[in-house]
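1. Return a 3D structure for these sequence lines:
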Amino acid sequence: MTVPKYWREIPQRYRLEAGKCKKCGYIAFPPRQICPECKSQEFETIRLSDKGKIISYTIIRVPPKNFSFQAPYPVAIIELDGGGRITAQIADASPEEVEIGSRVRIVLRKIQEEGKDGIICYGYKAVLEK
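-> A predicted model of the protein is given here:
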């Protein structure tokens, strides 16, 4: 990931900021320029909830090179309390523990490090609520 792209994505990676269409209320994450529902270009920035439930998931068994040490690991589509959906890795859980309907909390975690002296990328992951 390039440094400029990383800096542009900080609001959505660190604070779960989304765009809410002022015309129809659609919540877009990551933020978009045009609403896919009504084609409006007017959005307000909102902060998404850090809690939600798993509505679908898969198990990644053959991951990208930088994530091979974590395999197998679950990745889920999460419907957040208050609206909006995100896709996130489920951290600190075995694939057998993950179920549709499970409650999760979104947390900030280290995602990857680009080489010994490269940028350290942080972002969100989900953890199961016990």
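
2. C-alpha from now on. contacts and neighbour counts both.
-> Will do.

3. give me every residue that touches residue 73.
-> For residue 73, the contact set (C-alpha atoms under 8 Å, 6 or more residues apart in numbering) comprises 59, 60, 61, 89, 90, 91, 94, 95.

4. One more, so I can put them side by side:
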Amino acid sequence: MAGIGQGPGPDAVFAAKLAEGVFEIQKCGGCGTHVFHPRVICPACGSADLGWFAPTGRGTVYARTVVRRKPERGGDYNVVLVDLEEGVRMMSRIDGIAHDQIVAGLKVTASIGEGAEGDPAVVFRPEGEAN
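-> Sure, this is the predicted structure:
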């Protein structure tokens, strides 16, 4: 990893990896803590020794909400908080399931899909469904 202040920032690295079809989060080389949202120093120990690795992609829905919009504005969409097995929480959405079937405790799997602006984003599907 480049030192603090050198090279692209961690958000840019995360976005570039997604654009290449790779979902990775950070892990601290100092204390072993998994880190998300990308950072330059570990929030647990303050180390700048953060490397990238591929998580399992398996997680559990912590909470969800549905944003209601008129069909001509794109229709309704869900926003979820997902706890990954590695212990980090991500905000995303779940595809492939009706909004009213998304409940806390639902097991999900990550994939790379399309974000609101057409950019690559981590999205989830119910566990066991094809990505």
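
5. hmm, back to that, for the buried ones among the contacts of residue 73 of the first structure, write the corresponding PyMOL selection.
-> In PyMOL, this line selects whichever of those come out buried by 16 or more other C-alpha atoms under 10 Å:
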select buried, resi 59+60+89+90+91+95
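
6. Tell me which two of the contacts of residue 73 of the first structure sit farthest apart.
-> Pairwise distances across the contacts of residue 73 of the first structure (C-alpha to C-alpha) peak at 14.7 Å, for the pair 61 and 91.

7. if you count residues, which strand in the second structure comes out on top?
-> Ranked by number of residues, the top strand in the second structure under DSSP state E is strand 58-67.

8. Find me the equivalent region of that strand in the first structure.
-> Counting by TM-score structural alignment, strand 58-67 of the second structure pairs with residues 51-60 of the first structure.

9. Quick check: the helix or strand hosting residue 88 of the first structure compared with the second structure, mean distance?
-> Residue 88 of the first structure belongs to strand 85-91 when elements are defined using DSSP states H and E. Compared with the second structure after fitting, strand 85-91 of the first structure has a mean deviation of 1.4 Å; criterion: mean C-alpha distance after the TM-score superposition for the first structure.

10. residues of the helix or strand just after that strand that come out buried?
-> As assigned by DSSP H and E, the chain's next helix or strand after strand 85-91 of the first structure is strand 103-113. By neighbour count on 16+ other C-alpha under 10 Å, the buried set for strand 103-113 of the first structure is 103, 104, 105, 106.

11. And the next helix or strand past strand 103-113 of the first structure?
-> By DSSP H and E, the next helix or strand past strand 103-113 of the first structure is strand 120-128.

12. Just the buried positions in that following strand, please.
-> Under the neighbour-count rule (16+ other C-alpha under 10 Å), strand 120-128 of the first structure has 121, 122, 123, 124, 125, 126, 127, 128 buried.

13. That strand - contacts with which helices or strands?
-> helix 10-15, strand 85-91, strand 103-113 (3 or more C-alpha pairs under 8 Å, 6 or more residues apart in numbering; DSSP states H and E).
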